[in-house]
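Chemist: below is the sequence, then the predicted model.
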Amino acid sequence: MASFRRMGYEVSQFADWMALLPESLTTIPLRSLAIPGSNASFSCTVTNANQISPDNSLPVKIFGHISCCLGKERILQWNRTQDLSVVQQLTSGVRYFEAQVAAYSSTGDFRVVCGLYGDELSSCMSKINSFLDVHEKEVIILDINKFYNMNDILHMKLLSIITHSFDDKLCPYETGGDVSLSSLWAQGHRVIVIYHHDIVNEYDNFWPGDAIFYHPRLTSISPPDLLCQLETNLKNATDKKLFKCVRGVVSFSNRMCLLRLPSSRKREISSIVTPEITSWVKDKSRAEIPIITVDFVNLSNFVRHVVQRNTLDSEELLQGPKTCMNGKHIE
């Protein structure tokens, strides 16, 4: 089995990191692996040419409509959380994707939202499916956790679209969440869809919202506050038989954003928080880091450091410092 020594450190080298795990890690529960994820994963598809979406607060909606193009540009800059495209995130090693979805009244389709409308969810899923066709041992967790402008009929329609998109790649729900990479590979299952609506209980191929636990549950307002919450959680953590998602994310209030209106989320928040979380991750073991999400996953080699938590304590990496393919030392 190939190791991360042979993978090197270039971002593209992590396109198959699950396939390259030591065999001993492919048989443990998937929830026990350190999995890099992106916050509001599909916000990369949002543009200021699109309409203001229903996930905004009323004051933000009013501001956006009154200020027209300038208002939508500011909404974009303070809501977008990812620069990398869906394919670039997949290739870089991201394996957990989080989405908020709204029924788009003008066309009747379902679009991802993050302050403004983005691409159709079906388009994002098609890119994931195409990636999985090539990278045959990678597994994706798709967490659809907020919905707007939707009723039960629309939920059924959306579930049908998701089923058609992934077909037999969908992993049926298993209470306890003890699926492993090896068990998924044996069954040909490649995608776990967590769907936060009660209607999902009538569908075998979808996992309910309570299959994942988020920490912290409430959005932190500063990096120190976030790191404090994460450390407290590690000390008080209990063994829960479900997926756990650590949110390495800080969000400002509307008032604080207004005071910094000419700037952006990336400049004011993410360029500080994502490097802080990456440094925090580097000091943790695999057992301490489950799924972890950040804004702008391309900052500070975040994905690389999360993926490497899986093997740093294995025997194959105890022989000396890790090297990349050209022999240089990796930090």
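Modeler: It's in.
Chemist: use CA for all of it now, contacts and neighbours both
Modeler: Noted.
Chemist: residue contacts, the nearest residue to V250 once chain neighbours are set aside?
Modeler: Nearest residue to V250 in three dimensions, chain neighbours excluded: S220, at 5.0 Å (C-alpha to C-alpha, 6 or more residues apart in numbering). By C-alpha atoms under 8 Å, 6 or more residues apart in numbering, the contact set of S220 is L226, V249, V250, S251.
Chemist: below is an additional structure, to be compared with the one above:
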Amino acid sequence: MYLPSDSDLAPQISAFLVYQLANFISVWSRMGPRCSHDSFANLLYTNHPVANDEGRLLRAVGRIKIIRYFIRKWAITQSVSVIEQLKAGIRYFDVRLSIPDCHTSLTGIHVLHALYGRQLSYILFEINRFLMSHKKEVIILDFNHFYNFDFVSFKEFIKLIENSFALKTLTPRCPLSGLSLDFMWKYGYQIIAIIPYHYSDNQMKISWIWGPESIVSPYPNVNRLDHLFKFLEITLKNHRKTHKECFYVTQAILTAKFRDICFHPWSSLKETFSIKCTEQTVSWISSFAHPSFFNIIMCDFINYYNFCEIVAYLNYQLID
């Protein structure tokens, strides 16, 4: 199967996004934005300790640097940068954040997945640069995991978001039934920021914070494709029966178990699980009987098997 490059994808995907449904109410409650799992886990550092999202045992074993090389092979979930993902059409970003422990030389807020990645400020800068040159593009930032944060560091995180983007681009909370691209273009909104209410009820007073009630994202936590798609079909159909007014994420991902890593020590998440999973996901969504059930579709390694193109084509079908 043809594997597209980012330069191949960018022109057609970008043109599509500018066109799609300017007057369609609740565009994301019925359509399927492209979404990357652990979006910024394309670059993870082995020259720093194991990240604080892992347990004590792995952090202790991970003091040996060569072990961290093995950890990285099983922790990387994407192979392209945030800018390359944006150019490929990804518009929902799944974000995990940490304040690194004091025994590291890292400062500030970092992304992570078993190992620490880039500083969040650099990633937000790149996203803002893209949005400034693409005024009609809209993204969702789903900040769903926070490690080692307290009230002070969480306030710093909120300030970082506000300083990284023009406040006028941060979409205020509103019912999804009133959200459309036409509405967002009219007022210059480009970012929906979903953030859990962890540290203060005062967060609810910040108009641009969309709370955890605005999204449902069932986690399969399985390592077999047959179990995965059974789970996805059941949860997807159950959600459609409830008619909840919220974003819904279909997590088309496999999770490696400890025994999987032990049986494949020289392999990686990508080679053992993710590439096969992305391939089967593309086939599954292409033949799914009710494509209108989909909302946000999440995958690892989004630059394989025409994932972005297939989801865009799904949108075209729904428009027609």
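Modeler: Right, received. Where do you want to start? What you see is a predicted model; the values in this text were computed from it and never measured.
Chemist: tm score of chain vs chain?
Modeler: After superposition, the two chains reach a TM-score (TM-score structural alignment, normalised by the length of the second structure) of 0.89; 303 aligned residues with a C-alpha RMSD of 1.8 Å.
Chemist: coming back round to it: of the contacts of S220 of the first structure, which stay in contact in the second structure?
Modeler: Retained in the second structure by both residues aligned by TM-score structural alignment, their matches' C-alpha atoms under 8 Å are the following of the contacts of S220 of the first structure: L226, V250, S251.
Chemist: and the helix or strand hosting P275 of the first structure, which stretch of the second structure?
Modeler: Using DSSP states H and E, P275 of the first structure sits within helix 271-282. Mapped onto the second structure using TM-score structural alignment, helix 271-282 of the first structure covers residues 275-286.
Chemist: the matching stretch: which residues count as buried?
Modeler: Of all the residues in stretch 275-286 of the second structure, those buried under the rule 16 or more other C-alpha atoms under 10 Å are I275, C277, T278, E279, Q280, T281, V282, I285.
Chemist: returning to that earlier point: what does the residue nearest to V250 of the first structure align to in the second structure?
Modeler: Residue pairing (TM-score structural alignment): S220 of the first structure is matched to V222 of the second structure.
Chemist: any idea how far K257 of the second structure is from that match?
Modeler: 8 Å (C-alpha to C-alpha, to the nearest Å).
Chemist: the residue nearest to V250 of the first structure and V249 of the first structure, how far apart?
Modeler: Counting by C-alpha to C-alpha, the gap from S220 of the first structure to V249 of the first structure is 7 Å.
Chemist: which neighbours do these two have in common?
Modeler: Joint contacts of S220 of the first structure and V249 (C-alpha under 8 Å, 6+ apart) are L226.
Chemist: show me where the stretch 151-300 of the second structure has helices.
Modeler: Ranges of helices in the stretch 151-300 of the second structure, per DSSP state H, counting those that start in this stretch, are 151-164, 181-187, 225-242, 258-263, 269, 275-287.
Chemist: out of these, which comes closest to R63 of the second structure?
Modeler: helix 258-263 (18.4 Å; C-alpha to C-alpha).
Chemist: relative to the first structure, what is the average displacement of the following helix or strand past the closest one?
Modeler: The helix or strand immediately downstream of helix 258-263 of the second structure is helix 269, counting by DSSP H and E. In the superposition against the first structure, helix 269 of the second structure averages 0.2 Å from its aligned positions (mean C-alpha distance after the TM-score superposition for the first structure).
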